[in-house]
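with the input below, show me the fold.
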Amino acid sequence: MPRKRAAGFDNQREQIIEQAAALFARNGFVGTSMNEVALACGLSKAALYHYVSDKYELLMYICEGHIERLCALVDEVGKQDLEPEPRLRLMVERFVEEYADAQNAHRVLTEDVRFLEPKDQKRILAGERKVVEAMAQAMVGVRPELAASKMAKPITMLLFGMINWMFMWLKPDGELTHERMAVVVSDLLFGGIGAVGLGDEVRKKK
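Model prediction:
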């Protein structure tokens, strides 16, 4: 008969995953030991293994959890009956908000997904593709001709470039907030999206 989980098991494991994400983001997956994770969590190593089986499982929890939250965000926005521009603006806003609280997880996903086994990488990357495709389709909704020009994904990746690395320079206690910067990103996007050359137009502007 399987042993029952103690009350608060899931909460404790979430705290462990959060601490592990911070350590992996700072020192890398390879450069972090389970002893360091246990110390950061205020647990003995034996107690740590009550919640997770090994460091690989921690990496999986971090990457899967982050991707699942992003996919849920995409699905939530998609269910709303919005016109193209408000839909894209809301998606940008939600992504900026999510990344504000998931800087460590995002860095781990970006830098340490290569340490996952191929089958696990495939699942994580499928989630990433879903997120990118949803944003690209939101772009196409605003400017339909992006689809035929095959520029929707490149512009989407440029947008993610603005959002993904905002944590590198935006100070948590600074005058600018993530809410304010979400508006700035959208304004910059909509102020410039119509000016992007497609196909032959790109070559003419060089």
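
C-alpha only now, for contacts and for neighbours.
Fine.

quick check: Y61 touching E18?
No: using CA atoms under 8 Å, Y61 is not in contact with E18; the gap is 9.8 Å.

what are the boundaries of the strands in this protein?
Secondary structure of the chain (DSSP state E): no strands present.

now the helices for it?
Counting by DSSP state H, the chain has helices at residues 9-27, 34-41, 45-51, 55-78, 84-100, 103-112, 118-142, 145-149, 152-164, 178-192, 200-204.

mind checking which of these is nearest R3?
Nearest to R3 among the helices of the chain is helix 45-51 (11.4 Å), distances taken as CA to CA.

buried residues in the closest one, which are they?
By neighbour count on 16 or more other CA atoms under 10 Å, the buried set for helix 45-51 is L48, Y51.

report the contact partners of E128.
Residues in contact with E128 (CA atoms under 8 Å, 6 or more residues apart in numbering) are I67.

A20 versus that one, what's the distance?
Separation of E128 from A20 (CA to CA, to the nearest Å): 21 Å.

likewise M91?
28 Å.

neighbour count: these two, which is higher?
Legend: neighbour count by other CA atoms under 10 Å for M91 and A20, higher for A20 (29 against 22).

just give the nearest non-adjacent residue to the more buried one, would you?
V37 (5.8 Å; CA to CA, 6 or more residues apart in numbering).

can you get me a residue count around the one you found?
V37 is flanked by 25 other residues according to other CA under 10 Å.

list the contacts of it.
Contacts of V37 were listed using CA under 8 Å, 6+ apart, and they are I16, Q19, A20, L23.

now the second one, please; I'll put the structures next to each other:
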Amino acid sequence: MARPRSAGYADQRDQILAKASALFAQQGYTATSMNQVAAACELSKAALYHYVRDKHALLALVAEAHVKRLEAVVEEVLSQPLSPEARLRELIVRFVREYANAQNEHRVLTEDVKFLEDTEREQVLAIERRVVNAFADTVATVRPALKPVDLHKPLTMLLFGMINWMFTWLKPAEDGQRLTHEQMAPMVAELFFGGLGAVSVPAAPTESPASRKKTPRKETAL
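Next comes the predicted model:
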């Protein structure tokens, strides 16, 4: 009979994921050992293996937990009775805030997911695609003319380009850096909305029968 989990099991595992993501972000997944993770968590290595099977499973948990949190943010915002513009603004602001509090996890997502097995990586990518599609659909509700010519997804990818890589240069803790993520969040929204209205919608191209066969692409913006 399996031993029941303690009341603090979930909290302890969350702490393990946070410490592991910090180590992975600072020194890379391949250079990080389970001994180092255990030491950072103030656990014995045997106790660490009570929560995670191995380092590979730890990476999968870090990546999946991060994208699931992002998807939860999307679901929460979409459930609110907001106008299309207010909804998109809220999504942008919430994601900037989320990334500000999960910079280690985001770096792991962008740099270390390649170490996952195909099935694990596809699980993470599937969640990413749902998040991107939700953003793209919201962009299309603000400017409906974008969807018939498939511009809502590329513009969403440009938006994520602004949000995703902010952690590489915006470092409020450093001397001389006055801007915070909280201050930058509405600026990103204003910049996107200012440019969104200026985008010219091209005429829909005439498709030949052969061009209708599209090769599936694994593109994500997160």
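
so L90 of structure 1 is in contact with V77, correct?
Yes: L90 of structure 1 is in contact with V77 according to CA under 8 Å; the separation is 7.3 Å.

quick one: map L23 of structure 1 onto structure 2.
By TM-score structural alignment, L23 of structure 1 lines up with L23 in structure 2.

ok, the spatially closest residue to S33 of structure 2 that is not a sequence neighbour to R89 of structure 2 distance?
Nearest residue to S33 of structure 2 in three dimensions, chain neighbours excluded: K55, at 7.6 Å (CA to CA, 6+ apart). Note on K55 of structure 2: its distance to R89 of structure 2, by CA to CA, is 38 Å.

what do you get for D11 of structure 2?
According to CA to CA, D11 of structure 2 stands 32 Å off from R89 of structure 2.

more crowded one of those two?
The residue with more neighbours, out of D11 of structure 2 and R89, is R89; 20 against 10, by other CA under 10 Å.

what does that one correspond to in structure 1?
The pairwise alignment with structure 1 assigns R89 of structure 2 to R89, based on TM-score structural alignment.

ok, its match - contacts?
By CA under 8 Å, 6+ apart, the neighbours of R89 of structure 1 are V183, S186.

thought the residue nearest to S33 of structure 2 was touching A31?
No: between K55 of structure 2 and A31 there is no contact, the gap being 11.2 Å when judged by CA under 8 Å.

can you lay out the contacts of V37 of structure 1 as a markdown table showing distance to R107 of structure 1?
Conversion of these to a markdown table gives the following (distance: CA to CA, whole Å):
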| residue | distance to R107 of structure 1 |
| --- | --- |
| I16 | 17 |
| Q19 | 14 |
| A20 | 12 |
| L23 | 11 |
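
what number of residues lie near the residue nearest to L73 of structure 1 when sequence neighbours are not counted?
Counting by CA to CA, 6+ apart, R94 is the residue found nearest to L73 of structure 1 once chain neighbours are left out, at 7.2 Å. Neighbour count for R94 of structure 1, taken as other CA under 10 Å: 18.

do the one 3 residues further on as well
Per other CA under 10 Å, the neighbour tally for E97 of structure 1 reads 17.

quick check: closest non-adjacent residue to it.
H178 (6.4 Å).

still on that earlier bit, quick check: the residue nearest to L73 of structure 1 touching D75?
No: assessed by CA under 8 Å, R94 of structure 1 is found out of contact with D75, at 11.6 Å.

centre-most residue in structure 1?
H106 (5.0 Å; CA atoms, centre = their mean).

give me every residue that touches that residue.
H106 of structure 1 sits in contact with C63, H66, Y99, N164, where contact means CA under 8 Å, 6+ apart.

wait, doesn't the first one sit right on F115?
No: counting by CA under 8 Å, F115 is not a contact partner of C63 of structure 1; they are 11.1 Å apart.

of the two, which one has the most company?
C63 (25 against 14).

by how much does stretch 56-69 of structure 1 deviate from structure 2 on average?
Stretch 56-69 of structure 1, aligned to structure 2 and superposed, deviates on average by 0.9 Å (mean CA distance after the TM-score superposition for structure 1).

this completes my enquiry, with thanks.
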